[in-house]
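# Could you work out the structure for the sequence below:
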Amino acid sequence: MDVFKGVRATVRGGVKTLCRPTVTGLENVPTEGPFIAASNHLSFLDSVIIQALMPRPVAFFAKAEYFTTPGAKGRVMKAFFESVGSIPVERGEQAASVAALDKLVEILEDGGGIGIYPEGTRSRDGLLYRGRTGVGWLALTTGAPVVPVGLIGTEKLQPAGSNRVRPQHFTMKIGEPLRFEHLGAKHPLPARRQATDRIVDAIAELSGQERSDRYNQAPTGT
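Sure, this is the predicted structure:
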């Protein structure tokens, strides 16, 4: 835990110094108990930003290769993602994804915070895409409040296709928690869709993005 706090503090300091972000709504994050941070997704760095600037730890999914890359670079990456609470998941493998969702439920049941992008993958055109219902499933299964997050301008930090990080001002808005009935894992599919749409509506209000009624798709080969 001390290592976790140290990494978060270091990253937070670097982000604040280099980017001078505008952050509002920190008081909306519950001071105790489980919560789900649901955000739009514009940049590879979004998870790091949320993990650094939130007042409480937030566990996100991360690609499994971040934990298995060989050599010195791989060890640094693994140490970092582990220290900020990231959860490795294999892309495209259903069994691994189900196990990862179970891990998120476990964290919530232990009173922790998790982060999720309802769009699934980052938006490369700035649109806010239709939410996939995993976030609704988590909210209804666990009863954890959902804290909507709107990120504005983070795509400028590392444009899609670029490996270079460019310090830029950005904004992170945190909305009031959304609360849903605790229905358990077996709940009606329409309820899951309704919860997800309500969450994405709240994100849209914070981010000000133009909406798309389509699901976002990751580019082939990424």
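
# From here on, just use CA atoms for contacts and neighbour counts.
OK.

# Surely Met54 touches Leu26?
Yes - Met54 is within contact range of Leu26, at 7.0 Å (criterion: CA atoms under 8 Å).

# so what sits against both of these two?
Among the neighbours of Met54, none is also in contact with Leu26 (CA atoms under 8 Å, 6 or more residues apart in numbering).

# who does the longest strand seen in the chain touch, helix- and strand-wise?
When the chain is parsed with DSSP state E, its longest strand is strand 146-152. Helices and strands touching strand 146-152, by 3 or more CA pairs under 8 Å, 6 or more residues apart in numbering; DSSP states H and E, are strand 35-39, strand 171-174, helix 189-207.

# most packed of those?
With neighbours taken as mean count of other CA atoms under 10 Å, the helices and strands packed on strand 146-152 reach their highest mean count in strand 35-39, at a mean of 26.

# which residues touch that one?
29, 58, 108, 111-118, 135, 139, 144-151, 199, 203.

# secondary structure class for the residue lying closest to Leu138 once chain neighbours are set aside?
Distances taken as CA to CA, 6 or more residues apart in numbering put Val105 closest to Leu138, at 7.0 Å, once the chain neighbours are dropped. Using DSSP: H, G, I helix; E, B strand; the rest coil, the structure places Val105 in helix.

# Please generate a structure for the following sequence too, so the two can be compared:
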Amino acid sequence: MTGALDERRSGHNGRVSRRSKPEKYSPSWFWPLGGLVVPFIRATTKLNFIDDRYLPERGSYVLAPNHYTEVDPFVIAVAVWRLGRAPRFLTKASLFRLPMVGWMFTVTGQIPVERAAMSRSAIPLEAAEELVEKGRGVVIYPEGTLTREPDMWPMRGKTGAVRLALEHDLPLVPMAQWGSQGLLPRYGKKLHPWPRAKVDLKFGPPVDLSRFKGRPMDSALLADATELLMQHITALLEELRGEKAPAGRWDPKTKGQTETGRFD
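Have a look, this model is predicted:
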């Protein structure tokens, strides 16, 4: 993951931008790990960045992408790294107890979450405070797992991403990606490394959460804020796919579409 400061062309408007990359070029354990992951993703995918300027160059943030195949975290990690930020995810705490895997997650600052909290995508308070104090970002899949929606549209979200953004006043950046199923189909076990999968990654401006601030952070507020986030992610994915998503939101509990409120 070393190299000279690079120029990268945005797929949205053809502009050429030079980004500051202090996290990427500061010595860390991301370098040797990136030496394994980056070549693999580069050899098997073609990443197309759209509106990447919305990912903050410095300071803390919450990045909220859609999730539909097991290879997504590797694609997102490389994408975030190429944009100059260190990729950190919420990770099941049980994995930290595995000998080598746990060490790798620890030295790269991944965030352990117990199984009970994982169902809500809840982040531990100490980890949240460290993110803010050190100006780090975190990737949180608001769906909490692979979408169960039959056509791979975003399903109902968990509240962890909006809770973290609201409690610590962090930018909540929605993101959609489409194409990684060409490398690994949803629920698939066999990689398809050739031809290289074209993966479009579209970032949106931070979600405006001002209407929710200064109010009691109860379950109703968090549900509304999370649905607003999911609508932003869905709109980005509609642009990438060139089609409209279903009017409702897939509920994995009922295994059907549920009506959702719309936000302007």
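
# matching residues in the second structure for the longest strand of the first structure?
Mapped onto the second structure using TM-score structural alignment, strand 146-152 of the first structure covers residues 172-178.

# what's the mean distance for the matching stretch versus the first structure?
Compared with the first structure after fitting, stretch 172-178 of the second structure deviates on average by 0.8 Å (mean CA distance after the TM-score superposition for the first structure).

# So which bits of that stretch are buried?
Across stretch 172-178 of the second structure, burial judged by 16 or more other CA atoms under 10 Å covers 172-178.

# Show me where the stretch 1-150 of the second structure has its helices.
Under the criterion DSSP state H, counting those that start in this stretch, the stretch 1-150 of the second structure contains helices at 22-25, 30-44, 72-82, 99-107, 115-118, 125-134.

# mind giving me JSON lines with these and columns for mean neighbour count?
Formatted as JSON lines, the helices of the stretch 1-150 of the second structure follow (neighbours: other CA atoms under 10 Å):
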{"stretch": "helix 22-25", "mean neighbour count": "18"}
{"stretch": "helix 30-44", "mean neighbour count": "15"}
{"stretch": "helix 72-82", "mean neighbour count": "20"}
{"stretch": "helix 99-107", "mean neighbour count": "14"}
{"stretch": "helix 115-118", "mean neighbour count": "14"}
{"stretch": "helix 125-134", "mean neighbour count": "14"}
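
# Now render those as JSON lines, adding distance to Ala220 of the second structure.
Formatted as JSON lines, the helices of the stretch 1-150 of the second structure follow (distance: least, CA to CA, whole Å):
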{"stretch": "helix 22-25", "distance to Ala220 of the second structure": "37"}
{"stretch": "helix 30-44", "distance to Ala220 of the second structure": "39"}
{"stretch": "helix 72-82", "distance to Ala220 of the second structure": "30"}
{"stretch": "helix 99-107", "distance to Ala220 of the second structure": "34"}
{"stretch": "helix 115-118", "distance to Ala220 of the second structure": "19"}
{"stretch": "helix 125-134", "distance to Ala220 of the second structure": "21"}
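
# Nearest approach to Leu191 of the second structure belongs to which of those?
Of all the helices of the stretch 1-150 of the second structure, it is helix 30-44 that lies closest to Leu191 of the second structure, at 9.4 Å by CA to CA.

# so how much does the closest one differ from the first structure once superposed?
Mean deviation for helix 30-44 of the second structure: 2.9 Å (mean CA distance after the TM-score superposition for the first structure).

# Would you mind getting the angle between that helix and helix 99-107?
Helix 30-44 of the second structure and helix 99-107 are oriented at 110 degrees to each other (axes from the mean of the first three to the mean of the last three CA atoms, to 10 degrees).

# quick one, helix 30-44 of the second structure and helix 72-82 angle?
Between helix 30-44 of the second structure and helix 72-82, the angle comes out at 110 degrees (the same axes, to 10 degrees).

# Matching Thr121 of the first structure against the second structure, which residue comes up?
Using TM-score structural alignment, Thr121 of the first structure lines up with Thr145 in the second structure.

# Now for that match: which residues touch it?
Thr145 of the second structure is in contact with 67-68, counting by CA under 8 Å, 6+ apart.

# mind running it again at 6 Å?
Counting by CA atoms under 6 Å, 6 or more residues apart in numbering, Thr145 of the second structure touches no other residue.

# From Met118 of the second structure, how far out is it?
Noted for Thr145 of the second structure: a distance of 9 Å to Met118 of the second structure, by CA to CA, to the nearest Å.

# And Arg58 of the second structure, by the same measure?
27 Å.

# Could you do Pro216 of the second structure as well?
23 Å.

# Same check on Thr234 of the second structure?
With CA to CA as the criterion, Thr234 of the second structure and Met118 of the second structure are 22 Å apart.

# Now do the contacts for Pro21 of the first structure.
So Pro21 of the first structure contacts 169-171 (CA under 6 Å, 6+ apart).

# how about it, what's its partner in the second structure?
Under the alignment (TM-score structural alignment), Pro21 of the first structure maps onto Leu47.

# Just give the number of residues close to the aligned residue in the first structure for Ala161 of the second structure.
The pairwise alignment with the first structure assigns Ala161 of the second structure to Val135, based on TM-score structural alignment. Number of residues near Val135 of the first structure (other CA atoms under 10 Å) recorded here: 28.

# With Pro216 of the second structure instead?
For Pro216 of the second structure, using other CA under 10 Å, the count is 10.

# before we move on, what about Leu128 of the first structure?
Neighbour count of Leu128 of the first structure, defined by other CA under 10 Å: 28.

# For the closest residue to it other than its chain neighbours, give its distance to Leu53 of the first structure.
Nearest residue to Leu128 of the first structure, sequence neighbours excluded (CA to CA, 6+ apart): Arg211, at 4.8 Å. Counting by CA to CA, the separation of Arg211 of the first structure from Leu53 of the first structure is 26 Å.

# After alignment, which residue of the first structure pairs with Phe96 of the second structure?
Under TM-score structural alignment, Phe96 of the second structure pairs with Phe67 in the first structure.

# how close does that match sit to Thr121 of the first structure?
For Phe67 of the first structure, the distance to Thr121 of the first structure - CA to CA - is 19 Å.

# Kindly report the same for Gly33 of the first structure.
Gly33 of the first structure is 27 Å from Thr121 of the first structure, by CA to CA.
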